[in-house]
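# Got a predicted model here, sequence first, then my questions.
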Amino acid sequence: MVPHARSVDDYAEHVATLLAGLFDDAATTVPLDDATGRVTAHPVSSPIDLPIFRNSQMDGYAVDAASVAHPPVTLPVRGLVPAGPHSPAPHVPGTAVKIMTGGAVPDGADAIVPVEDTRPDGENVVIERARRSGEFVRERGSDVHAGTVLLGEGTVLAPRHIAVLAAVGLREVAVRRRPRVAIVTTGDELVPAGTALRPGELFDSNGIALAAAARANGAEVVSLAHSSDRPEEFRARLAEATAAADVVFTSGGISMGDFEVVRETLAPLGAQFGHIAMQPGGPQGSGVVDDTPVLSFPGNPVSTLVSFEVFARPLLRRAAGLPAVTARSRTLREDLHSPDGKRQFLRGRTSGDGVELVSGPGSHLVAAMAWADVLIDVPADATSLTAGTSVTVRPL
């Protein structure tokens, strides 16, 4: 164990305190076509009855049920009611009105005879099956009455929720404000995808991965930038990030080697850097720059993602109003070993109530992260666990 390493739980509490300003429950109003995945800030009530008028559930004939009680019955047809704007004349008992699905049911008619239960007879229609009062008539307010709460506060808006809001005539909805996240990756060795790699260069996956992770957990990514290892460039990228965001994530440049640009730039500003008793993701940094909290993750791709999962993901979801992703128990399908004093987050794949290892603990094994669906949370004091042991897993 690294001397003076901080526990995962202790550091997580520190990060939660640092990011406490995110939890303001602020609301914003967005149009419905931009609301999927957002979280309602308040209960939403219907402004109207739905249906707003009596209408037909079927293509057929509007009748009074008493007139068709003893089929077959021949009735004169007094007109046609299409779907759409139309004000039909009041119903005359002993007659029928041809009506389309969604058409307004004439006052006085109390049943719809589906067209398949009829046959035409010149200007008349033969009703071949009786219908009870109310059959195939959608009464006003039979779905929902004006003032009824459609969605509670804290609802994560799915397409079915958008559908009902649109159906009652709403064009926008009040939702929780998304936390604004800026991301700065660092390292001379990192280049964007599509670049021809030279010896010693790597594609920058951390920026796009952190941005995807932030968006998937309720955040708005307002800035995504890369900096070389030159302090003046990093300071410029950081200033742009802190000006735009509620929280900034950086990756790389925080270990004990040379060219640790994040550590060298932020430590003099009061940021803290040290080791957490975990693997991967041991080196961590945190501070406040220009009144904006900054979390600094290590640069290895898996370390970056695991750091986000453990320290940032729960807080972003809470700030956005999303439900917490809860850990669960699974049974190990194989033995595993873990270093003493370090809490391991191993990549795993679940099947039924079991979980198996996907790869070793290496922080460079990013493909294995893609193949995993959970992180196996191995306690710091566990050096080996045997197959059949119940372990805690964190869904990815």
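Thanks, I have it. Since the model is a prediction, treat every value here as computed from it, not as a measurement.
# When you work out contacts or count neighbours from here on, use the C-alpha atoms and nothing else.
Will do.
# mind listing the helices in this protein by residue range?
8-18, 159-167, 206-216, 231-244, 261-266, 301-307, 313-320, 366-371 (DSSP state H).
# between those helices, which gets nearest to A35?
Of all the helices of the chain, helix 159-167 sits nearest to A35, with 7.6 Å by CA to CA.
# What are the buried residues along that closest one?
For helix 159-167, burial by neighbour count (16 or more other CA atoms under 10 Å) applies to H161, I162, L165.
# Distance check, the nearest residue to V310 once chain neighbours are set aside against P93.
Distance criterion CA to CA, 6 or more residues apart in numbering; nearest residue to V310, sequence neighbours excluded, is A12 at 7.7 Å. Going from A12 to P93 by CA to CA, to the nearest Å gives 74 Å.
# Next: G321.
56 Å.
# List the buried residues for stretch 149-162?
Buried residues in stretch 149-162, counted by 16+ other CA under 10 Å: L150, L151, E153, G154, T155, V156, L157, H161, I162.
# take a look at this one as well, against the first:
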Amino acid sequence: MRPLDEHRAAALALAHPLTPVEVGLDDAWGTVLADDVRTDGPLPRWDNSAMDGYAVRSADVATASADAPVVLRVVADLPAGSSSAPLLAAGTAARIMTGAPVPPGADAIVPVEVTDAGTTTVEIRAAAPVGAHVRRAGEDAVAGDLVVAAGTLLGAAHVSALASVSAATVRVHRRPRVAVVSTGDELVTPGSPLERGQIPDSNSWLLAAAVRDAGGTPVRIGPVGDDPAALRALLGDLDGTVDAIVTSGGVSVGAYDVVKAALRDDPGVEFVPVAVQPGKPQGLGRLPGGTPVFALPGNPVSSFASFEMFVRPALLRMRGLADVERPTVVAPAGEQWRTPPGRAQLMPVRWVRATGDAADPAARLDADAAAGPAARPAAGAVVVRATAGGSGSHLVTRLALAEGLAVIPADVDEVLVGDLLTVLKVTP
């Protein structure tokens, strides 16, 4: 069997950052910047007021106080956005709003709270040293400063920074379009009447949502029946029209394993057993047109865990991200369970309070289920299996309880209470 890390490396080797495209700022959020963005001038562009008040010459108000105010003649009114630049002579002031350019001759701002305005004059009741409440040009950045670096995942603050330097468009790596194909004659669309032997197609919805969560654009196709020729034709039509294809089901050793039958003669695709539980049967490679294909097992927990391990990192790399790993935490186990010999285990887990009844994790699990995830403590918590069935690959409804995925190394035969586990954080 192929080790888990080796198969992850093979999956990542299929992925490369997608060709950059030019997008407007409306479409930039959530994408990865392809080029450095630098300032073409100082920020702020000019000295401007940090307060609503009066622009003054500091020398004129050096002696001002509440008991001995200074009276200045008001010669201008400067709202934010004003292009007016009146020269302030000695003994004059300009009423100014926050953000408005400081007029020539002024070197300080007196806040409106320490003034008393007349019709054409203003009474200043406090001194203002040079530079008081003035935002200097270039205080934020000077020409040529790096604003946002290539490889940055653009959030709201980044988009704001790009707008502040007038970057109306930017080059970003586009989101990968990923075809999601679920296979199996037993699958029917959710909401359809079920006949004996049929089940709702949950995998295509699971994987499409996982693609979207990874920053891709899913193209959900399914369910597709167990006809190798039809599936081969479908994959041929998709090859070259999407950036990746993810299939679920039909990769094991059964008589109706349609994905394996459809692609077994394709030299660019391999099917291998991986030393992991769940998710032992896996397939991956490139179709003749160069499109990466990830063939995942069909049991829902297997599909979920396999996507997390092998597909999600590849999609993040396609988006241009250097860090493709989920955030992890190290947490103690709150209960004991066996692990499969010689295989890594991917155990869906959830957080619970570490209470004195460690001998009864099921009772503790029930108590925390009632409290809800928001009630779990930030410290002093342990992880337990998301469901008593553990990593059973068919337990799709119980998968909704999982808040993390504990990765148990292949050389561990049993998890004991208190063992420190590495947990992938798969929920916000």
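Received it, and whenever you're ready, just let me know what you need. Quick caveat, the model's predicted, so the values are computed rather than measured.
# circling back to that earlier point, G321 and P93 of structure 1 - which one has more neighbours?
Using other CA atoms under 10 Å, the more surrounded residue of G321 of structure 1 and P93 is G321, with 25 against 14.
# what sits against that one?
G321 of structure 1 makes contacts with D25, V39, G154, R176, as judged by CA atoms under 8 Å, 6 or more residues apart in numbering.
# Now which of those residues would you call buried?
Buried among the contacts of G321 of structure 1 (16+ other CA under 10 Å): V39, G154, R176.
# Give the equivalent position in structure 1 for L405 of structure 2.
Alignment note (TM-score structural alignment): L405 of structure 2 maps to L375 of structure 1.
# What is the neighbour count of its match?
Neighbours of L375 of structure 1 (other CA under 10 Å): 26.
# With the one 3 residues further on instead?
Here the number of neighbours of V378 of structure 1 (other CA under 10 Å) works out to 24.
# now that we're looking at the closest residue to it other than its chain neighbours, how far away is V310 of structure 1 from it?
Spatially, and ignoring its direct neighbours in sequence, V378 of structure 1 is nearest to Q344 (5.0 Å; CA to CA, 6+ apart). Computed as CA to CA, the Q344 of structure 1 to V310 of structure 1 distance reads 11 Å.
# and the two? which has more neighbours close in?
Taking other CA under 10 Å, Q344 of structure 1 and V310 do not tie; Q344 has more neighbours (24 against 17).
# how close does the more buried one sit to S338 of structure 1?
Q344 of structure 1 sits at a distance of 7 Å from S338 of structure 1 (criterion: CA to CA).
# ok, back up a step: of the buried residues of stretch 149-162 of structure 1, which is the nearest to H86 of structure 1?
The nearest member of those to H86 of structure 1, counting by CA to CA, is I162 at 27.6 Å.
# if we can go back for a sec, let me see the contact set for the match of L405 of structure 2.
Contacts of L375 of structure 1 by CA under 8 Å, 6+ apart are F345, L346, R347, G348, V393, R394, P395, L396.
# same question, N48 of structure 2
For N48 of structure 2, the contact set (CA under 8 Å, 6+ apart) comprises T98, G99, A100, P101, V102, V134, R135, R136, A137.
# and what of E260 of structure 1?
Taking CA under 8 Å, 6+ apart, we find E260 of structure 1 in contact with D229, G252, G253, I254.
# which of those residues count as buried?
Listed as buried from the contacts of E260 of structure 1 are D229, G252, G253, I254; burial here means 16+ other CA under 10 Å.
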